[in-house]
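Enquirer: just to be clear, the model below is a prediction. Sequence and coordinates:
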Amino acid sequence: MPSNEPTLKWLSDVSVFKVNRLEAHSDHRYYKTMEEAERQAPMELRHSLNGDWKFSYAVNAASRVQEFYKAEYDTRGWGDIQVPGHIQLQGYGKPQYANTMYPWDGLDAVRPPAIPEESNTVGSYVKFFEVPANMGNGPVFISFQGVEAACYVWLNGHFVGYSEDSFTPAEFELTPYLQEGANKLAVEVYQRCTGSWLEDQDFWRFSGIFRGVYLYTVPELHVQDLRINAGLDAAYQQGTLTAGLSMATAADALVKVELKDEAGMVVAEDEVQAVGGKAAFTLQAGTVSLWSAENPYLYSVCISVFNNGGELVEAIVQRAGFRTFELKDKLMLLNGKRIIFKGVNRHEFNSRRGRNITKEDMIRDIIILKQNNINAVRTSHYPNQTLWYELCDEYGVYVIDEMNLESHGSWQKMGAVEPSWNIPGDKPEWQDIVMDRAVSMLERDKNHPSILIWSCGNESYAGEVILNVSHYFRKTDPGRLVHYEGVFHNRKYNDTSDMESRMYAKPADIAEYLESQPDKPYISCEYMHAMGNSVGGLHKYIELESRYPQYQGGFIWDYIDQALVTKDRYGEEYLAYGGDFDDRPTDYSFCGNGIVYADRTVTPKMQEVKFLYQNIRLVPERDAVKIINGNLFAGTEGLRLEYRLYREGRQIFKGEQEVAVAPQAEGRIPLALPEVSGAPGEYTLAASLLLKEAELWAEAGFETAYGEHVFWIEKAETAADQEKVMLPAAGEFRVIEGDVNIGVTGRGFAALFSKQAGSLVSLCYGGREMIATPPAPLFWRATTDNDKGTSLAYHAGGWFAASLARSCTAVRLETGKDRATVTFDYAFSISRELKTRIEYTVYADGKLRVRMVYTGAAGLPDVPVVAVSFRMSADYGESDWYARGPEENYSDRAYGARLGRFRRKVTELPSPYLVPQESGNRTGVRQVRITDERGCGLQIQAAAGEPLECTLSPYTAFELEQAAHPYELPKVHYTVVTIAAQQMGVGGDDSWGAPVHPEYRIPADQQLEFEFWVTAAVPEA
């Protein structure tokens, strides 16, 4: 053990990571009365020290105020800082974002366990407090719930203790150093320490006291640690509650235990005598309600501690869920059923407070998870606040609890595995500091039923040190499994993990593993890298669930964009990423991987996640709906079936009925629908399952599952119909061919084609100009983050050039009795073989048919998009769609989109990703109207049975391409209309090289043809 004289040498001494710190213990709450305990009242025996602290900042240890902790040192001239909070978000220093590299890479040549000295910032905190009267004469302790990354603590000039590990509590006893009246608490926080080599997570690098701080006392008889196991018999029906408790002192005490159900009824009870500060009890609970994410049923373990005089000294209520999680027959089973993790990785993050998140943030997160069918969270990559686990217990979310360990930069450099100086590896000197992190997590969190798996950390390669951690987890807590992905890189340590866990493996690679008769089940601890416009191809992973029993789900990377609110040079707030604070080195926008934005609004990607993650599948038919209940434990009794019939996107019928489909079963429900055979058109039968009653996470009527069936009723063709087809379009029109222009005019419309510009240059309806910039072929989209990861601009940049410039090689005019057709042929510099033709046919009644023929060429890279694009005035800023929506969707991310009619302002259609990029596309477009506020403008109609893709945006692909932040985009002047035969998918297997799957790409050497009709849009009745 180190001496109690504090020294800066501890910061770089791998053997010193705690001095005088209390041993880790369970996070149970304790009260003076059982009534307070049962209603989980604010803990009277705690006293918060959150709020304003005096503060001094130094860029390194040499420039810090060294004797500030002394009782006589006057800090009244110092500034204030908020606790909890990050130093770098309160005006001191700057935040820095880095992914895999250490934040000092290239700035300091240190190797572990040494640390950078010149850049090791120091925060000196002072708080004056008086011991609250309600704490009586008992001992007083202090709890720091999270300090990044190392702290020295003094009270009234006396050294109290030292701690590392940013994400588990550091607690110390203050009693010997307390004095009457005001007490001076001093804390010195260092951004770097030996532990920083173990905290190389993909996140913003902050420092400071960023979680809550409180004083606490304990009664004369106090349960210091409580370990509860609520297990089941072999039939998963009968419950047995076992518990062990350790008192703070070796005194004897009488302990009374009651197990109560959710109604408050006592299920079982017992009295035991604590001898020498230890006690244990076993309660037979009989047939119990099981805990799962589907039905998170919690019992209350009520513990009363009495002294020798029979007085109640302490009351504890610990919530418990009866469940069994096990590895059996090479499958992970919850209560005997094969579990599928429909998960997400989640950082603790707030766009204004960093990792200092609030109860409101957590409740918002848990509601979003539950509403979008996400049943599991991996705490990437550190233990979270205690409240998070309590919420997961209560709301029903499965948890992989991950210890605070990541040493990514010590073994992987720019993607290459190079573990020459990997830590902790097999280095015995690192065993204790790493094990301390495991112990601190397990001992605090062990009583939460939501935690099914302990994780040995993240991306730290492999070795004896981490293997020993896994042995500790299994020995100490055999009721849970152990996870670690890093063994994938070194199979010598395969026993570290109970499951095969990989990151960003392609679906085909996963299938190959599962077909090899593996010994372990498989999960993707990280998959579907959701950076920017992503999550394309998620369905390929979901399809593995039914094909391979050992495929047991995965965790999307990740939940929330890690973007920080700051201001641009004009004082306007925006969401910033790495480098925006002049932080170097940095990994720039790689922090933007969320399926929710940094402000906790959901992204369009969630539309796909919710649909593909739903446990219950609805498969409508013409007159029925098949319900496939994939729940493990819950039937459909709490849901009602609502079904709606639409014709051409407009609802014509709505009905509902009760349904009863048992878990792991399916049923076919006949529907009483109106007769529609006499009304031809496109029909959609949509079915939803809605909550009958409100849940913690949603109101009654909330939709949990959805399915639809689209079908056509053809019109019986008559002789009159045949005759009508032969009639010319009504109306008189003129065609004027000039030397430079071709004009086609008629009643209420005029079109002008320029031989010089090689395009349609004017289209007027009712005297209003619709064309601001002439239509042109478009083959380029603003690169997404995933496109950049595949170097699309490098490999396929020719399509960028082809979209900017073309040569019009021919203009032809053909006239008929009721129509005129102007055709433009285009050639491109990137290939002599590449040809495109756009054909405009103007009819006498003012309709315009646009037909594009793309004749591909061999030897060119895949085409990002084949489209026609033009600009209208931004006055036409309203849109009304009959398409797949309501949120953006792409060819490889359209399962969650539903066919319908929806309205949006054009400015609301692009998605506000951190870096401007392609967004806002809709597939299955039958019709779209682009109008002004009065409803006048253009209507674009796809040919019958040949829906299109369409994007409306205030910006061109080239304007988006050039902007690194939304504030760099121009002011809105236009509505950009892009109508495509096809756009490539967005991909998402990863964001650093994984291509879009072949079926969602556009080979350059094929021929594509598409057409659409343009007419005047008039206000709808």
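Expert: Structure received. Numbering: from 1, shown residues only.

Enquirer: going forward, measure contacts between C-alpha atoms and count neighbours the same way
Expert: OK.

Enquirer: can I assume residue 466 sits in a helix?
Expert: Yes: judged by DSSP: H, G, I helix; E, B strand; the rest coil, residue 466 forms part of a helix.

Enquirer: the structure to be compared is supplied as follows:
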Amino acid sequence: MKTLLFIFPLVFIFFSSWYSYAQQTTLKEWENPLVTEINKEPGRASFMSFPSPQEALSGAPSPFYISLNGKWKFHYSKSPAERPVHFYNESFDDNNWPEIKVPGNWEIEGFGIPIYVNIPYEFADPRTPITELKNGPEPPKVPHGFNPVGSYRRKFHLPQSWENRQVFIKLGAVKSAFYIWINGQKVGYSQGSKLPAEFDITPFIKPGKENTVALEVYRWSDGSYLECQDFWRISGIERDVEIYSQPKVRIRDFEVVAKLDQAYKNGQLDLFVDIKNHLPHNKKIQIKMSLLDSDQIIAEKIQTTLVPKMSEITVEFHSEISPVIPWNAEKPHLYQLLVTLFNEEGKPMECISHKTGFRTVEIKRGQLLVNGVPVTLKGVNLHEHHPETGHVMDMEMWMRDIELMKLNNINAVRLAHYPQAEKWYDLCDQYGLYIVDEANIESHGMGYGDRSLAKDPLWKKAHLERMTRMVERDKNHPSVIIWSMGNEGGNGVNFYAGYQAIKELDRSNRPVQYERTEIGSRLALDFDWNTDIIVPQYPDPKTFEWFGERLLDRPFIPSEYAHAMGNSMGNFQDYWDIINKYPQLQGGFIWDWVDQGIRSKDDKGNIIFAYGGDFGVDMPSDGNFLLNGIVSADRQPKPGLFEVKKVHEWIKFKPLRLNESQAKILVENHYDFTNLRNFKITAYLKADGKILKTIHLPVIETPPHQGETITLDISGVTLSPNTEYFLEMEASTRKAEGIIPAGHTVAREQIKLPWETVSKEMNDLNGHLQMTETDSAYLFYTGNIELSIHKKTGRIIAYRFNKTNLIIGGEGPVPDFWRAPTDNDFGAGMPQKNINWKKATYNQQVTTVKASKNKNGSYQVNVVWELPDVKSRFSTTYIINGDGSVTLKNILEASTLEKSDIPRLGMVLLLPREFDRLTWFGRGPWENYIDRKSSSFVDLYTSSVSDQLVPYERPQENGNKTDVRWAALTNPKGIGLMVVSQNHPLEGFEMTAMPYLSSDFDASTSYEYGPVHKEQKHIAWIKARNLIRWNIDYGQRGVGGINSWGAQPLEKYRLNPGKAYSYSFTLVPVSVSKTEELTKISKQY
């Protein structure tokens, strides 16, 4: 009775809404949410028809398949009223039409304008002059005055042998809605732009002759209200177009449920085959199921059945297979399934093949289990994006993605926010990635309140069709372990119904999730019943901890976290320190995998990766908010990816006891299914970056989720003064596994050894130092070194060594408190909130410059800078030593009257461009920051200043190094300038060296920033200067990594005012021929 009471109001609301809507509009299919298709085939699994088992297994294309990819005739119209109405007729003359590539997005191919927005509907955005919907979205209305229509035509030839077969056309994905004609006859209509649309074209074709196919594609339709995703809003035929044929009695669909028994040892294979008879009479057939493992048949069954005329039946097979090799992402073992139809004479009519894997997915005791084992999803969100073709992917890019993910300890992908091309699922099955398969539903632009389409029964059909068709297509892939009903579409009756529909449809009973089921505010969250997993978006580390401390009835796996926009991925280690503490915290999905830049040329010929606002005039744009990847658009790793690999490692090395002879290390196996016997483990004992000893460990037989203690002999080292010793552990693959080669490093750790050797062999710093004085400067001489400090500015204005200028005149060290804002800085309001520190950088007032002689013969110059904008003071004491080196002792007294934290605290100087060789002993080799340095080990590195640039597409702070003990810039002759930290060795300093000024990367060169938008800028526009900027810093604020729209870096990674900060370093002129000489010199200061 309760159910009836619940349904009646929905029915009443539905018909009331529909009646009101129907009275107000002309019901075009592309503006009618109740019409999502006309004459479209039901959803089905992906497979191809072959004439025999041998051909099905050969890997060769089927003779019953014709690709229509390639060049099509194309006409672009700005509106439906301007479209060529009768273009589909066979006699239509398209000779003057241009050609377009299929698959392809027509905006990328030069027709129309690509638009990027995140939350709004681009066709109903008040920022654009092109729409009639000036007051915002009015579903299901879309613009008529500007709603581009693409008209496609192509001719194709069908074999005469197809005459007595059923012939279908399959369009893998078309955005957003389209009509189709064959030989001038209207076949049907479809919308839902990320799943196949298949039509039975048998009545319309001419076998043995030339045929014509025509498509009329609308850029925007009512379906666009469910496709409000954070990506390029572009149009066209985005995936393969193909024609195929099947016999009159054919396999229409099949579902394979390959699970493990309760002991997770043996396999249970349940196969359901839908057979359709198109003949006007009954047909007796045989159907055989064969399961192969490496060409060996391990199960086979056959049935005889009668298929009634013009009907469809389901044939079931059930087999127990003992034993089986289970499928999981670490060991993705696949079996080959063959299904063959025979006629009454026993001759094959049709055969299909499919690779399947035995695996069970379930939730028990609040944990997600695969094959009975709690798994950790180290995941990323993945958009379909190609830097040159937009939404059109190819095998090369898929394989690059698979390779990069597997090599960098990523084992899961959430397909954001739509089902992707079928081939991607095949690759994930083959190489081992867990998939969260997500329906093509996002109505973000409608909000989550009363206007949400989730709550409107008029949109129920559209919601459910997108969910159920996804399940039908992808149900047979072992890599798909979770269904997602969509993203950011609110919650309500349509998602309640969707949850129930998926549960009824999927015989494998995978978990179903939906992120917008949140109830309550952050740290007071509950989740509605229609999600099996708690999948919030962008929880901070405290929220992870809060959920981890509670006994949950569902796993906690955020669907989006660690927003990786620009220079980001800070505090990623903090997330995983918490995740590793609590069993029900089972990972998460980084936002996101790849930048969505489009490779283009600007008006000056520069190659750029275009983002929102780079195309068209007065178009709505959310700027570079789609550049959130841990790889660039062309799949080049960013420093954030290296941090992900390190933090995601499946093998952990933890020191238990360290002394001068032994190191006792706990080796933890965090793999879910892999024994450590598969890896070589090596230890390296290093001193100041030099390997002293290499230890190859014997095979370790540590099962998953367990640990083992090892003891290493590190004796026999003669300790040297002022030397740091590290033990580095490394695990690498013994043999190739899938796409991962032998010898690939999967895990590593650096352990500081507690061997104190702080006594220094001090250099004789006294020398024969002389000082003279002019009206403007203090001049110091010793041997072949000259140094000048300006009396008014307090800066080193000249520093010469062996007649070589070590600094650019007048550009010696000066206090610096600003960095070019990162995307996260902008999101947190740093350019406005912290602007006083930028002013302090430019408005320094020197109040004291005073020289004096010390008892040891050295001189010192005391300089005080008043910083009125932050009511603080910065002081430097130069100690000019007899050997010509200069020690700078720096103190910032940061006033409590300034409330904002300090973006950067340090000094900056400029050097001539010739000092391009950069050597440092500190963290590297890639860029690192205080909250993103787990992957950067302390070591001795040599590079070039030219290579320090990290080319974030929107220019911003980049290239920093932390925990630097010493660094040197030298020219080709080996002459240069060295900086040696005078802090505790474990502290060091931070450093940036590159041929650009910090202001080059700043989105604004003035003190004031716009309230929302950053200046449109690309890294290709930033040209190297004839100088080197060298920042020698106490530190910077962290880059952050929670989100890019408000979150600050964690408190412990910020430089807060109200205290005194002090740090010291020594400038040392050097002339060397080998890197080893720099190490020796560093020990003398």
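Expert: Nice, thanks for sending it over. Only a predicted model underlies this, so the values are computations on that prediction, with no experimental measurement involved.

Enquirer: got a TM-score for the two of them?
Expert: The TM-score (TM-score structural alignment, normalised by the length of the first structure) is 0.95; 1001 aligned residues with a Cα RMSD of 2.0 Å.

Enquirer: quote the end-to-end distance of stretch 551-558 of the second structure.
Expert: 17 Å (Cα to Cα, to the nearest Å).

Enquirer: tell me the buried residues in that stretch?
Expert: For stretch 551-558 of the second structure, burial by neighbour count (16 or more other Cα atoms under 10 Å) applies to 554, 555, 556, 557, 558.

Enquirer: same deal with stretch 89-97 of the second structure?
Expert: Judged by neighbour count using 16+ other Cα under 10 Å, the buried positions of stretch 89-97 of the second structure are 89, 90.

Enquirer: and the contacts of that stretch?
Expert: Contact with stretch 89-97 of the second structure is made by 73, 74, 75, 86, 183, 184, 185, 212, as judged by Cα atoms under 8 Å, 6 or more residues apart in numbering.

Enquirer: top of those residues by number of neighbours, please.
Expert: The most crowded member of the contacts of stretch 89-97 of the second structure, judged by other Cα atoms under 10 Å, is residue 74 (23 neighbours).

Enquirer: residue in the first structure paired with that one?
Expert: Using TM-score structural alignment, the partner of residue 74 of the second structure in the first structure is residue 55.

Enquirer: contacting residues for its match?
Expert: By Cα under 8 Å, 6+ apart, the contact list for residue 55 of the first structure reads 78, 79, 80, 81, 123, 124, 125, 126.

Enquirer: cutoff 6 Å now
Expert: Contacts for residue 55 of the first structure were tallied using Cα atoms under 6 Å, 6 or more residues apart in numbering; they are 78, 79, 80, 81, 124, 125.

Enquirer: residues near the residue lying closest to residue 227 of the second structure once chain neighbours are set aside, how many?
Expert: In this structure, residue 227 of the second structure finds its nearest non-sequential neighbour in residue 442, 5.3 Å apart by Cα to Cα, 6 or more residues apart in numbering. By other Cα under 10 Å, 26 other residues sit near residue 442 of the second structure.

Enquirer: circling back: now, which of the buried residues of stretch 551-558 of the second structure sits nearest residue 361 of the second structure?
Expert: The closest of those to residue 361 of the second structure turns out to be residue 555 (Cα to Cα; 13.0 Å).

Enquirer: and that closest one, what pairs with it in the first structure?
Expert: Under TM-score structural alignment, residue 555 of the second structure pairs with residue 521 in the first structure.

Enquirer: what separates that match from residue 499 of the first structure, distance-wise?
Expert: Note on residue 521 of the first structure: its distance to residue 499 of the first structure, by Cα to Cα, is 5 Å.

Enquirer: one more: residue 208 of the first structure?
Expert: According to Cα to Cα, residue 208 of the first structure and residue 499 of the first structure sit 36 Å apart.

Enquirer: ok, these two, which is more surrounded?
Expert: Using other Cα under 10 Å, the more surrounded residue of residue 208 of the first structure and residue 499 is residue 208, with 29 against 24.

Enquirer: surely the more buried one meets residue 148?
Expert: Yes: counting by Cα atoms under 6 Å, residue 208 of the first structure does reach residue 148; the two are 5.3 Å apart.

Enquirer: common neighbours of these two, please.
Expert: Taking Cα under 6 Å, 6+ apart as the criterion, residue 208 of the first structure and residue 148 do not both touch any residue.

Enquirer: that older thread, between the contacts of residue 55 of the first structure, which is nearest residue 606 of the first structure?
Expert: Residue 606 of the first structure has its nearest neighbour among these in residue 81, at 37.0 Å by Cα to Cα.

Enquirer: the aligned residue in the second structure for the closest one: how many residues sit nearby?
Expert: Counting by TM-score structural alignment, residue 81 of the first structure lines up with residue 100 in the second structure. Residues contacting residue 100 of the second structure under the criterion other Cα under 10 Å number 19.

Enquirer: who are the contact partners of residue 100 of the second structure?
Expert: So residue 100 of the second structure contacts 71, 72, 74 (Cα under 6 Å, 6+ apart).

Enquirer: after the helix or strand it falls within, which helix or strand is next?
Expert: Take DSSP states H and E as the rule and residue 100 of the second structure turns out to sit in strand 99-102. Moving toward the C-terminus from strand 99-102 of the second structure, the first helix or strand encountered (DSSP H and E) is strand 104-105.

Enquirer: is it correct that the match of residue 555 of the second structure is in contact with residue 501?
Expert: No: contact between residue 521 of the first structure and residue 501 fails when scored by Cα under 6 Å: they sit 8.5 Å apart.
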